[in-house]
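**Q** sequence and computational prediction follow.
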Amino acid sequence: MLIDTLAYQFIERYAYRDKSFLYYDLFFRDFCEYLARQDQKQTVWRAPGSASYVYRSGTFEFKARSAELRAREAIVDDNAGREWSRRQKWREVFGPTYPG
């Protein structure tokens, strides 16, 4: 429920939310950055719609930062035409079955 709540909050404020699927790499990078910047002292969020409380069950900021950095590297590799390297970076984030 927490990831849904944070995703909703991110998308609600994201300036480029109306872009096509061609921008998903940038969207994912920015979402990971948003997650990584969450205050680690915050323990509760309000879920959209129901306004129920959603509690933190552990830290996620480090993993989000790591995914953001891999996404940044994959975007650079894509822009440079390094397909294999781009695919490997996305596989580090999404797992070995990511087709890329």
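**A** That came in fine, so what should we check first?

**Q** when you work out contacts or count neighbours from here on, use the C-alpha atoms and nothing else.
**A** Noted.

**Q** all strands of the protein, in order?
**A** Per DSSP state E, the chain carries strands over the ranges 44-46, 53-55.

**Q** need the residue closest to the centroid of this protein.
**A** The centroid of the chain falls nearest to C32 when counting by C-alpha atoms, centre = their mean (3.0 Å).

**Q** how much space is there between it and A71?
**A** Computed as C-alpha to C-alpha, to the nearest Å, the C32 to A71 distance reads 9 Å.

**Q** could the strands of the chain go into CSV alongside distance to G100 and mean neighbour count?
**A** Below are the strands of the chain laid out as CSV (distance: least, C-alpha to C-alpha, whole Å; neighbours: other C-alpha atoms under 10 Å):
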stretch, distance to G100, mean neighbour count
strand 44-46, 34, 14
strand 53-55, 33, 15
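
**Q** can the ones you listed go into CSV with extra columns for distance to F10?
**A** Listed next are these as CSV, based on distance: least, C-alpha to C-alpha, whole Å:
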stretch, distance to F10
strand 44-46, 13
strand 53-55, 16
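
**Q** got another one to weigh against that:
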Amino acid sequence: MPISGILIDTLAYQFIETYPHRDKSFLYHDFMARDFFDYLAKQNQNQTVWRAPGSGSHVHRKGVFEFKARSAYLRATEAIQYNDDNHQWSRRQKWKDVFGSLYPG
């Protein structure tokens, strides 16, 4: 995905700051990941600069990441549904699609 680590950090900070379920335990990580991908997908593609939390330095866009974030959101949604349906192998495969082959399986 064409996005720098500092931009991910910046957007994650902004996401968590307003996320209504930020007080939930780690057991809800799948929902938080899904919702973060949705947040990324809804960024304005015309925005080219964000302000980093703390330092206030300018963080620039490296490319369009919204489409891949939407794809990750849809796969995360499927993974959550597989979990609800007790299809653990399929759930793990969807998360591997999102996070890569190093995702624990």
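**A** That came through, no problem. In this text, all values refer to a predicted model and were calculated from it rather than measured experimentally.

**Q** where does the TM-score land?
**A** The TM-score (TM-score structural alignment, normalised by the length of the first structure) is 0.97; 100 aligned residues with a C-alpha RMSD of 0.7 Å.

**Q** still on that earlier bit, nearest to D78 of the first structure, out of the strands of the first structure?
**A** Nearest to D78 of the first structure, of all the strands of the first structure, is strand 44-46, at 35.7 Å by C-alpha to C-alpha.

**Q** which bit of the second structure covers that closest one?
**A** The aligned range for strand 44-46 of the first structure in the second structure is 49-51, by TM-score structural alignment.

**Q** where's the alignment partner in the second structure of R56 of the first structure relative to F36 of the second structure, distance?
**A** Under the alignment defined by TM-score structural alignment, R56 of the first structure corresponds to R61 in the second structure. Distance, R61 of the second structure to F36 of the second structure, by C-alpha to C-alpha: 18 Å.

**Q** what lines up with Q81 of the second structure in the first structure?
**A** For Q81 of the second structure, the residue aligned by TM-score structural alignment is V76.

**Q** report how many residues lie close to its match.
**A** For V76 of the first structure, the count of nearby residues is 14 (other C-alpha atoms under 10 Å).

**Q** circling back to that earlier point, out of the strands of the first structure, which gets nearest to P96 of the first structure?
**A** Between the strands of the first structure, strand 53-55 lies closest to P96 of the first structure; by C-alpha to C-alpha that is 30.7 Å.

**Q** for the first structure, which helix is longest?
**A** Ranked by residue count and defined by DSSP state H, the top helix of the first structure is helix 61-79.

**Q** hmm, who's touching it?
**A** 25-26, 28-30, 32-33, 35-38, 40, 83, 85-87, 89-90, 92-93 (C-alpha atoms under 8 Å, 6 or more residues apart in numbering).

**Q** after superposition, how close is it to the second structure?
**A** Relative to the matching residues in the second structure, helix 61-79 of the first structure has an average distance of 0.4 Å after the fit, by mean C-alpha distance after the TM-score superposition for the first structure.

**Q** many thanks, I have nothing further to ask.
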